[in-house]
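A.B. asks: Dropping the sequence and predicted coords here.
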Amino acid sequence: MKIDFEGKTVLVTGAAGGIGGEIVRQLVAANASVVAAGRERAGLDAIVAETGCRAVEFDLTSEEEIAEAIADLDLWGVVNCGGFGGEIATPMETNIDVFDKVMAINARGTLLVTKYASRTMIRLGQGGSIVNVSSQASLVALANHISYGSSKAAVDNITRVSALELGQYNIRVNSVHPTVVMTEMSEFYWGRPEIGGPFLEQMPLGRWATQAEVAAPVVFLLSDAASMISGAHLPIDGGYTCR
């Protein structure tokens, strides 16, 4: 199946990160006009140089910056990939300041981008598609993930309600739920044998996901190949959540 976005404009937040960057690459390869978003331009320079995409900067916690950055973009699609991992902590140990920051970036940031991007999409009247990058941590309870899992559960509800409200404008909204992608950031926790070993034993495919394996379903859900799919939550977890 060949996906061709025919030059449609797609905003990707968190584009300076590993998964976000791979989503940009795959969208550009599928003939999308990509706008890569991040908090600072310096972090976006590499993906801009590699792919030729455009770039915008805004802080996901700032409604003013998001509104201003998106106002002049004629968007057809959005990938909400920007996020913050927060802390490894139980409910008994969590730092509420960290919890608030995780919620502000992951949940509130996703809602703010959806708020202003959907206004533009409605104004253009061409329909469109939004994909939110959630997590398996919103589908099942993961130890020490109270902040991150809670924020992604909020993203899931934002996805469902947005799909309900935006369907009348032919705008679809879906989410993907990746398992661990073993980046340098993930390695410090999931790379521990006592943590990662038992986790992989419960996963039918028995391995970590790659960035490309997360990006490909995002591109599919964004595209017209998924034209009758909205409000869906797609696990990309090697079967972990089916247990």
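C.D. replies: Structure's in. What do you need? Numbering: from 1, shown residues only.

A.B. asks: switch to C-alpha atoms for all contacts and neighbour counts from now on
C.D. replies: OK.

A.B. asks: Show the secondary-structure elements that the helix or strand harbouring residue 45 is packed against.
C.D. replies: Here residue 45 sits within helix 41-51, counting by DSSP states H and E. Identification of packing neighbours for helix 41-51 by 3 or more CA pairs under 8 Å, 6 or more residues apart in numbering; DSSP states H and E yields helix 18-29, strand 33-38, strand 54-57.

A.B. asks: Reformat those as TSV; add distance to residue 150 and mean neighbour count.
C.D. replies: Listed next are those as TSV, based on distance: least, CA to CA, whole Å; neighbours: other CA atoms under 10 Å:
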stretch	distance to residue 150	mean neighbour count
helix 18-29	21	22
strand 33-38	23	24
strand 54-57	26	18
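
A.B. asks: remind me, longest helix of the protein?
C.D. replies: The residue-count maximum for a helix in the chain (DSSP state H) belongs to helix 146-166.

A.B. asks: Next, the angle from the helix holding residue 45 to strand 33-38.
C.D. replies: Interaxial angle, helix 41-51 versus strand 33-38 (axes from the mean of the first three to the mean of the last three CA atoms, to 10 degrees): 150 degrees.

A.B. asks: Please point out which parts of helix 41-51 sit buried.
C.D. replies: 41, 43, 44, 45, 47, 48, 51 (16 or more other CA atoms under 10 Å).

A.B. asks: for stretch 133-142, same thing?
C.D. replies: Neighbour counts using 16+ other CA under 10 Å place 133, 134, 135, 136, 137, 138, 139 of stretch 133-142 among the buried residues.

A.B. asks: May I see these arranged in a markdown table, with distance to residue 213 and secondary structure as well?
C.D. replies: Formatted as a markdown table, the buried residues of stretch 133-142 follow (distance: CA to CA, whole Å; DSSP: H, G, I helix; E, B strand; the rest coil):
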| residue | distance to residue 213 | secondary structure |
| --- | --- | --- |
| 133 | 13 | strand |
| 134 | 15 | coil |
| 135 | 14 | coil |
| 136 | 14 | helix |
| 137 | 18 | helix |
| 138 | 19 | helix |
| 139 | 19 | coil |
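
A.B. asks: nearest to residue 28, of the residues you listed?
C.D. replies: Checking those against residue 28 by CA to CA gives residue 133 as the nearest, at 18.4 Å.

A.B. asks: ok now do the closest one, which residues does it touch?
C.D. replies: When contacts are counted by CA atoms under 8 Å, 6 or more residues apart in numbering, residue 133 is found next to 79, 80, 81, 175, 176, 177, 178.

A.B. asks: Structure two is appended below for comparative analysis:
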Amino acid sequence: MTTRVALVTGAAQGIGQAIALRLAKDGLDVAVDDIASKATELDLLVKQIQGLGRRAIALTEDVTQEHGVKRMVEQTVTALGSLDVMVANAGVGTRKIVTIAETDISDWDALLAVNLRGVVMCYKYAAQQMIKQGTGGRIIGASSICGLKGYANLGSYCVSKAAVRSLTQSSALELKEYNIQVNAYAPGIINTALTRDDLHDEELGGPTSNSKRIMRIPDAKTGHVNDVASLVSYLASPEAHFITGQTMAVDDAQSL
């Protein structure tokens, strides 16, 4: 049986790193991408994946640049033979907690460039490659509980993640005739660099405490990166052939 190939963006740390390692453990060869400043971390990740007996390559393309995303897909196919699973995980958060009346549109533009534009282009070029291959595939995007409901003072982030949910639904309808399933994962409070604030967390009582305060869910349970990776593993698996267009929460009911 031909080995499937996955491409994971934002893979140098956190959720992306956990997803890449989990897919390698599942038997996939994996291309990992992140920004150029994360090259050292990517090289270490490649060695970990190779240690699991899988092939891997490191890429340093910027997902906000269309030519970079196109090249990222092409390099994956050239080096590993195909693209069967695209995980558009790359994303950024915001440290600016402001109301819509106070917002700086340039901050919105910068956040949407990664969280939405980057995901759109990953979906686009993955879809083109999978259609060309003619063997189906899985496209999986990063949403958030902030994409399932709004949170005060986090408008730009909520909008970016809600847009991924909508994009996932539209893409699933467009691509199902090619046997390409498109889904997204919506993490709650997960212990990563994105949710930690070393200064304020210490004051408030532990990792992710400041994120919980900002979102006004102080008693929320903190999840782990492997909780998300397990869901992505399932969505990428043959067993998930009947699931498409869904944005699945991994949040201990925080979005309810």
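C.D. replies: Yep, that arrived. Everything quoted here is computed from the prediction, not taken from an experiment.

A.B. asks: ok, back up a step: for the buried residues of helix 41-51 of the first structure, which one is nearest residue 219 of the first structure?
C.D. replies: Taking those together and measuring to residue 219 of the first structure by CA to CA, the closest member is residue 51, at 16.0 Å.

A.B. asks: Would you mind saying which of the helices and strands packed on helix 41-51 of the first structure lies nearest residue 229 of the first structure?
C.D. replies: Ranking these by proximity to residue 229 of the first structure (CA to CA) places helix 18-29 first, at 18.8 Å.

A.B. asks: so that closest one versus helix 41-51, what angle?
C.D. replies: Using the same axes, to 10 degrees, helix 18-29 of the first structure lies at 40 degrees relative to helix 41-51.

A.B. asks: so how far does helix 18-29 of the first structure sit from its counterpart in the second structure?
C.D. replies: Compared with the second structure after fitting, helix 18-29 of the first structure deviates on average by 0.5 Å (mean CA distance after the TM-score superposition for the first structure).

A.B. asks: Quick check: the alignment partner in the second structure of residue 182 of the first structure vs residue 247 of the second structure, distance?
C.D. replies: Under the alignment (TM-score structural alignment), residue 182 of the first structure pairs with residue 191 of the second structure. Noted for residue 191 of the second structure: a distance of 20 Å to residue 247 of the second structure, by CA to CA, to the nearest Å.

A.B. asks: With neighbour numbers in mind, choose between these two.
C.D. replies: residue 247 (26 against 17; other CA atoms under 10 Å).

A.B. asks: I'd say that one and residue 172 touch.
C.D. replies: No: in terms of CA atoms under 8 Å, residue 247 of the second structure does not count as a neighbour of residue 172; the distance is 11.2 Å.

A.B. asks: Spit out the residues that contact these two alike.
C.D. replies: Common contacts of residue 247 of the second structure and residue 172 (CA under 8 Å, 6+ apart): residue 183.

A.B. asks: Can you get me a residue count around residue 178 of the second structure?
C.D. replies: The burial count for residue 178 of the second structure: 16, using other CA under 10 Å.

A.B. asks: who touches it in this structure?
C.D. replies: Contacts of residue 178 of the second structure (CA under 8 Å, 6+ apart): 131, 134, 135, 136.

A.B. asks: Look up how far residue 131 of the first structure lies from the residue mapped onto it from the first structure.
C.D. replies: By TM-score structural alignment, residue 178 of the second structure lines up with residue 169 in the first structure. Distance check for residue 169 of the first structure against residue 131 of the first structure: by CA to CA, it reads 16 Å.

A.B. asks: try residue 122 of the first structure
C.D. replies: 16 Å.

A.B. asks: Could you dump the helices and strands packed on helix 41-51 of the first structure into JSON lines and include distance to residue 8 of the first structure?
C.D. replies: Below are these laid out as JSON lines (distance: least, CA to CA, whole Å):
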{"stretch": "helix 18-29", "distance to residue 8 of the first structure": "10"}
{"stretch": "strand 33-38", "distance to residue 8 of the first structure": "6"}
{"stretch": "strand 54-57", "distance to residue 8 of the first structure": "13"}
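
A.B. asks: Quick one, which of these gets closest to residue 10 of the first structure.
C.D. replies: Closest to residue 10 of the first structure of those, according to CA to CA: strand 33-38, at 4.9 Å.

A.B. asks: Just tell me the aligned range of that closest one in the second structure.
C.D. replies: Under the criterion TM-score structural alignment, strand 33-38 of the first structure matches residues 29-34.

A.B. asks: Touching that stretch from outside, list them.
C.D. replies: With contacts defined as CA under 8 Å, 6+ apart, stretch 29-34 of the second structure is touched by 3-12, 20, 23-24, 42, 46, 49, 54-62, 72, 76, 80, 90.

A.B. asks: hmm, 7 Å instead?
C.D. replies: 4-12, 20, 24, 42, 54-61, 76 (CA atoms under 7 Å, 6 or more residues apart in numbering).

A.B. asks: wait, doesn't residue 130 of the first structure sit right on residue 76?
C.D. replies: No: between residue 130 of the first structure and residue 76 there is no contact under CA atoms under 7 Å: 8.7 Å.

A.B. asks: ok so, going back, mind putting the buried residues of helix 41-51 of the first structure into TSV with distance to residue 227 of the first structure?
C.D. replies: Output for those, formatted as TSV (distance: CA to CA, whole Å):
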residue	distance to residue 227 of the first structure
41	33
43	33
44	30
45	33
47	28
48	29
51	26
